[in-house]
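Peer 1: whatever this is, show me its structure:
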Amino acid sequence: MNNIVILDFNRTIYDPGQQALIPGARFVLRTLLRRGFRLYLVSRAGTSRRNLIKSLGIEQYFSRIVVAKEKRKQDFMNIVRSRSIARDSSFIVGDRVQQEIRIGNELGLQTVWVKWGKFAKEVPQTQIEKPTYTVHTWKEVLNVIYKPLIS
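Peer 2: Predicted coordinates for the structure are as follows:
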């Protein structure tokens, strides 16, 4: 079984206001990859997003990068179906409870809500939007994802 982490890009890894990676993101990506996780990136945008990801030097961390006009559940499902994964130790990390967190819960994965930035005040409206974990720093993301494997 494989452990995977599917990450949102904008406002999860990348801060568009600062035009830079969110502090700690690169370290966590590198650490998870070294610890045997397969990483996937899902982003909503046009072809220029791929160029941005490449210019940030993070492309090599991901097994696959999905860039689409709209983030759809199907994009996440295709990643999950393409691997024989351990759902109880695979994660979706995102900043939107109404998008990534909802989709992750619907797919039966562990969900990590990075509660920072523009959507930090977005409140889960339904049970399916409630994250498995809520974090405020990249260090907490790493602790949440890596801890179940070393317990």
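Peer 1: when you work out contacts or count neighbours from here on, use the C-alpha atoms and nothing else.
Peer 2: Will do.
Peer 1: so which other helices or strands are in contact with the lengthiest strand in the chain?
Peer 2: Longest strand in the chain by number of residues (criterion: DSSP state E): strand 38-44. The criterion is 3 or more CA pairs under 8 Å, 6 or more residues apart in numbering; DSSP states H and E, and the helices and strands that strand 38-44 contacts are strand 4-8, helix 25-34, strand 64-68, helix 73-81.
Peer 1: I have a second one here; can you model it like the first so I can compare?
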Amino acid sequence: MTVITHNRRRSRLSTLVDQPGGVSVGVALTQARANLAGLEARSREIIAEQVAALAALPAPAAADERALDQAYAHASAVIDAASPFALDDLCAAAANLCDLIDAAPEDRPFDWRVVTVHAQALRLLLTLPPEAADARAQVLDSLKDVLKAKVPGAAESDAQP
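Peer 2: Below is the predicted model of the structure:
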């Protein structure tokens, strides 16, 4: 019986990984936070632009899938821009609108007032100071009430952990 053995060569990456060096996790997190802090102002601009575009969408005359897709895209863009900066209230309000659009029945026209209310709520959340936690919670609770009223079964899913 013949046994063939290969001399395994170590890859360059494996030798780099095995060597000590680099930065500690704490230093890397501090650097990442500093890099993100420089982008927060631009993120808020993007959020404001998306909210303005959402508010400017005209109410469709009939069931218009394209208008709902545009509203969904603007709400998703708010989530994308707000989530890296822990702007959880903005994310929750935009996600609430996405949930309402997802649950919209195809056989009936969408109540466009929902989009208008969410755009106004997002504007309000953008202008509230960070210490206004009670006002933020009240806005989000009101938006959740809209979801419960418009989507059957939303109250039960909200109660589950």
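Peer 1: what does the TM-score come to for these two?
Peer 2: The TM-score (TM-score structural alignment, normalised by the length of structure 1) is 0.27; 73 aligned residues with a CA RMSD of 4.9 Å.
Peer 1: buried deepest among the helices and strands packed on strand 38-44 of structure 1, which one?
Peer 2: When these are scored by mean count of other CA atoms under 10 Å, the highest mean neighbour count falls to strand 4-8 (a mean of 24).
Peer 1: tell me which strands and helices the next helix-or-strand element following it is in contact with?
Peer 2: Next helix or strand after strand 4-8 of structure 1 toward the C-terminus (DSSP states H and E): strand 14-15. On a contact count with 3+ CA pairs under 8 Å, 6+ apart, strand 14-15 of structure 1 meets strand 20-21.
Peer 1: ok, back up a step: what's the next secondary structure element after the longest strand of structure 1?
Peer 2: Per DSSP H and E, the helix or strand that comes after strand 38-44 of structure 1 is helix 47-55.
Peer 1: grab the nearest non-local neighbour of A121 of structure 2.
Peer 2: Spatial nearest neighbour of A121 of structure 2, excluding adjacent residues (CA to CA, 6 or more residues apart in numbering): V139 at 6.8 Å.
Peer 1: would you mind measuring from that neighbour to S14 of structure 2?
Peer 2: V139 of structure 2 sits 52 Å away from S14 of structure 2, going by CA to CA, to the nearest Å.
Peer 1: out of those two, which sits in the more crowded spot?
Peer 2: V139 (19 against 9; other CA atoms under 10 Å).
Peer 1: what helix or strand is that one located in?
Peer 2: Using DSSP H and E, V139 of structure 2 sits within helix 133-150.
Peer 1: following that helix in sequence, what is the next regular element?
Peer 2: helix 154-159.
Peer 1: re earlier: please point out which parts of the helix holding V139 of structure 2 sit buried.
Peer 2: Neighbour-count burial for helix 133-150 of structure 2, counted by 16 or more other CA atoms under 10 Å, picks out R136, V139, L140, L143, K144, V146, L147, K148.
Peer 1: list the contacts for the fourth one?
Peer 2: So the one you mean is L143 of structure 2. A93, N96, H118 (CA atoms under 8 Å, 6 or more residues apart in numbering).
Peer 1: just the residues you listed now: which is nearest E49 of structure 2?
Peer 2: Using CA to CA, H118 is the member of the contacts of L143 of structure 2 that sits closest to E49 of structure 2, with 14.5 Å.
Peer 1: and that closest one, which of the three is it?
Peer 2: Look at H118 of structure 2: counting by DSSP: H, G, I helix; E, B strand; the rest coil, its state is helix.
Peer 1: gap between it and L13 of structure 2?
Peer 2: Distance of H118 of structure 2 to L13 of structure 2, given as CA to CA: 49 Å.
Peer 1: what's the closest non-adjacent residue to D75 of structure 1?
Peer 2: The spatial neighbour of D75 of structure 1 that comes closest, neighbours along the chain excluded (CA to CA, 6+ apart), is V66 at 7.4 Å.
Peer 1: I meant to write A71 of structure 2 there.
Peer 2: Closest to A71 of structure 2 by CA to CA, 6+ apart is L54, at 5.9 Å.
Peer 1: ok, that neighbour touching V117?
Peer 2: No - when contacts are counted by CA atoms under 8 Å, L54 of structure 2 is not listed as touching V117 (10.5 Å).
Peer 1: for the two, indicate the residue with more neighbours.
Peer 2: Neighbour count, other CA under 10 Å: between L54 of structure 2 and V117, L54 has more, with 22 against 15.
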